[in-house]
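Trainee: here are the coordinates; sequence isn't available:
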């Protein structure tokens, strides 16, 4: 079988029928390097009243979901409507190193911009160097940090806040 290239990658909005495959990816991609919550149980889905399909963009390669990004308004406040926040990014191990994460982040920024957003923000664990490099490569800069915000596996970890302008 021919090796698929990043050109074969499709980025598309999630649909309700994607939930089972998306939940499996979410469980498989879980890591203490990137997650502050416990690994989701096998029976857990992804979608609920706060996590709706319209918030997710999926990366599909060869008909299989190999990544997702979730972006949402960070608060319900009218004064904050111009900001979106990435609140989830995962790439299947088999698709890493192919630019999938970068394509997802850029697609999320494009969608936010098209919806009138001027800024994209995110939070990343201080020890997650691969994610920080990805975000920096996509134009995000560190705007602040909360020292020792999380205790994970017996270690205190900083919460790094990053942002990128989406206009001018």
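Mentor: Nice, thanks for sending it over. Nothing here was measured: the structure is a model prediction, and the numbers come from that model.

Trainee: CA only for contacts and neighbour counts going forward, please
Mentor: OK.

Trainee: list the contacts for the closest residue to residue 162 other than its chain neighbours?
Mentor: Of all residues not flanking residue 162 in the chain, residue 142 sits nearest, at 4.3 Å (Cα to Cα, 6 or more residues apart in numbering). Applying Cα atoms under 8 Å, 6 or more residues apart in numbering to residue 142 gives the contacts 160-163.

Trainee: what do you get for residue 70?
Mentor: Contacts for residue 70 (Cα under 8 Å, 6+ apart) come out as 55-57, 86-89, 108.

Trainee: go on, residue 104?
Mentor: 11, 57-59, 67-69 are the contacts of residue 104 under Cα under 8 Å, 6+ apart.

Trainee: another one to put next to it:
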């Protein structure tokens, strides 16, 4: 069996708009999304609040297979030492290749480079695979908002996780 190459992680560029938008649409799932399934006309991937500098891109053999959105947790100066993961997606064809783990590790390094002390995220309570991945990378549950979302007829917890960088 041939081993898959390690993912290459880099910062996004404006040229990544369409591959990232397509990946975002292709990976939509009620397992992690609180917004309805995207429908045409599609919203742009990059926004004024979240452009290429906030996006880490994972590639395998030059093909975009994942991304992680990393930003400030809030606009408050007293909270500037915290970064928040605001999105993580991995293409189905790249699952199990270490892409998510590589993105999380790169985000931690980027947060450290930016002078952050903590990194946080939110994950839906029923997203067991993501929660296991985060826990394996040192994230701990720091709070739970029970029944925060009503998704497909079921109430789902919002789980807050974090770690030191």
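Mentor: Good, I have the coordinates. The structure presented is a predicted model; accordingly, all values stated were derived computationally and were not measured.

Trainee: helix or strand for the residue nearest to residue 162 of the first structure, just tell me which one.
Mentor: Assessed by DSSP states H and E, residue 142 of the first structure sits inside strand 141-152.

Trainee: also residue 89 of the first structure?
Mentor: Using DSSP H and E, residue 89 of the first structure sits in strand 83-91.

Trainee: check the mean deviation of that strand from the second structure.
Mentor: Overlaying the second structure shows strand 83-91 of the first structure at a mean distance of 0.2 Å from the equivalent residues (mean Cα distance after the TM-score superposition for the first structure).

Trainee: about what we covered before: just flag the most distant two among the contacts of residue 142 of the first structure.
Mentor: 160 and 163 (10.2 Å; Cα to Cα).

Trainee: list residues touching both of these two?
Mentor: The contact lists of residue 160 of the first structure and residue 163 share 142-143, where a contact means Cα under 8 Å, 6+ apart.

Trainee: now which residue in the second structure aligns to residue 149 of the first structure?
Mentor: When the second structure is aligned by TM-score structural alignment, the residue opposite residue 149 of the first structure is residue 148.

Trainee: and the gap between that match and residue 158 of the second structure?
Mentor: 6 Å (Cα to Cα, to the nearest Å).

Trainee: with neighbour numbers in mind, choose between those two.
Mentor: A direct count of neighbours by other Cα atoms under 10 Å for residue 148 of the second structure and residue 158 places residue 158 higher, at 18 against 14.

Trainee: tell me the secondary structure for the more buried one?
Mentor: strand (DSSP: H, G, I helix; E, B strand; the rest coil).

Trainee: now do the helices in the second structure.
Mentor: 17-26, 99-113, 128-136 (DSSP state H).

Trainee: so of the ones you listed, which one's packed in deepest?
Mentor: With neighbours defined as mean count of other Cα atoms under 10 Å, the helices of the second structure peak in mean count at helix 99-113, which reaches a mean of 19.

Trainee: next, count neighbours for residue 9 of the second structure.
Mentor: Neighbours of residue 9 of the second structure (other Cα under 10 Å): 21.
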